[in-house]
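*Asks:* My questions are about this predicted structure, shown below with the sequence.
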Amino acid sequence: MDFIVQNWVLVLIAVTALALLLWPMVSGGGGAGSLTPTEAVQLINREKAAVIDICSAEEYAAGHIGQAKHVPIDELEKRLAQVVKNKATPLLMVCASGVRSKRAVGVAKKLGYEKVHSLAGGLGAWRAAAMPVQKGPPGKN
């Protein structure tokens, strides 16, 4: 007890550091449900995950993951059930940076989808990992 009293500043720093390390896990952010590009490829190949690109039409046309279905984030709640009917199908949400896709994960879970993931770092991380990107306007998705 004397150590804690005499070194209260060190104890405070240690407790603060621990809290900062644990906060992402407790809050559900910071990687919870986020996959690296390599993990995303494994999910797509092994579990036949549906890739949902939630970017704007312009962003989608500039580049997207092959076989990605384009559902802009503002239409996600209305259209996701039409695009992916089976709620047990794993979903990979993708946007340009990974920020909007984290929000999309919450929307999909609220709609009852069981296995929903976000691509950490978004399409930027996908490109940085030298993964293939297709260009072109949204199709009939």
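*Replies:* Looks like it came in fine. Numbering: from 1, shown residues only.
*Asks:* use CA for all of it now, contacts and neighbours both
*Replies:* Will do.
*Asks:* The residue nearest the centre of the chain: helix or strand, and which one exactly?
*Replies:* The centre of the chain sits closest to Ser118, judged by C-alpha atoms, centre = their mean, with a distance of 1.5 Å. Assigned by DSSP states H and E, Ser118 belongs to strand 116-119.
*Asks:* Tell me the buried residues in the helix or strand following that strand?
*Replies:* Using DSSP H and E, the helix or strand that follows strand 116-119 towards the C-terminus is helix 122-128. Buried residues in helix 122-128, defined by neighbour count with 16 or more other C-alpha atoms under 10 Å: 122-123, 125-127.
*Asks:* any chance of those in CSV, plus distance to Asp53?
*Replies:* Formatted as CSV, the buried residues of helix 122-128 follow (distance: C-alpha to C-alpha, whole Å):
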residue, distance to Asp53
Gly122, 10
Leu123, 9
Ala125, 14
Trp126, 13
Arg127, 15
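*Asks:* this is the comparison structure:
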Amino acid sequence: MRVLFLCLLSLLILACSTSSETHIKQSELLTLLQSEQVPIIIDVRSNREFNAGHIPHAQHVPFWQSFTSDALDNKEKQEQVILYCEHGPRAGIAKLAYTLAGFKKIRYVQGHMTSWRKAGLPMETQ
């Protein structure tokens, strides 16, 4: 139990820290959204949060479903996966799930949805 707690704590710390290896800048993601090479973008927030507004092209897989979802079964494990939640902790849990599923290039949106919204960047609603 203690090992599991330490693993989860480590992932949460990684989700909140920022570096180009772990996070993608909003401007970089916006450029990718406007290109032909849109990465896999996963919004791990609740249904209500996702429906209220999400990053364009994002798939909705709530963090608690990340370990059991088949949403990425047809994707190559080398594809870039971009995760975000509102602030970071839920994305950290989802990253563990996708890492265990074999994905190698997983990054978080810098500042997550809170910063994306504050910057006035494009959003889609359901």
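*Replies:* Okay, I see it. On a predicted model such as this, the values are computed, not experimentally measured, just so you know.
*Asks:* Show me what the residue nearest to the centre of structure 1 lines up with in structure 2.
*Replies:* Taking TM-score structural alignment, the alignment pairs Ser118 of structure 1 with Tyr108 from structure 2.
*Asks:* Test my guess that the residue nearest to the centre of structure 1 contacts Ala108.
*Replies:* No. Using C-alpha atoms under 8 Å, Ser118 of structure 1 is not in contact with Ala108; the gap is 10.9 Å.
*Asks:* which residues in structure 2 form helices?
*Replies:* Secondary structure of structure 2 (DSSP state H): helices at 2-16, 26-33, 47-52, 89-100, 112-118.
*Asks:* In three-state terms, how would Leu21 of structure 1 be classified?
*Replies:* Under DSSP: H, G, I helix; E, B strand; the rest coil, Leu21 of structure 1 falls in the helix class.
*Asks:* if I look at it, how far off is Ala108 of structure 1?
*Replies:* 27 Å (C-alpha to C-alpha, to the nearest Å).
*Asks:* Of these two, which one has the most company?
*Replies:* More crowded of Leu21 of structure 1 and Ala108, by other C-alpha atoms under 10 Å: Ala108, with 21 against 11.
*Asks:* What is the equivalent residue in structure 2 for that one?
*Replies:* That one, Ala108 of structure 1, aligns with Tyr98 by TM-score structural alignment.
*Asks:* Let me see the contact set for that match.
*Replies:* For Tyr98 of structure 2, the contact set (C-alpha atoms under 8 Å, 6 or more residues apart in numbering) comprises 66-67.
*Asks:* The one 10 residues further on now?
*Replies:* Applying C-alpha under 8 Å, 6+ apart, one finds that Tyr108 of structure 2 lies in contact with 15, 22-24, 82-84, 91.
*Asks:* Which residue in structure 2 aligns with Glu75 of structure 1?
*Replies:* Checking TM-score structural alignment: Glu75 of structure 1 goes with Gln65.
*Asks:* so how many other residues sit close to that match?
*Replies:* Gln65 of structure 2: 14 neighbours (other C-alpha under 10 Å).
*Asks:* Ok, Ile65 of structure 1 next?
*Replies:* 19.
*Asks:* Need the counterpart of Ser10 of structure 2 in structure 1.
*Replies:* Aligned partner of Ser10 of structure 2 by TM-score structural alignment: none.
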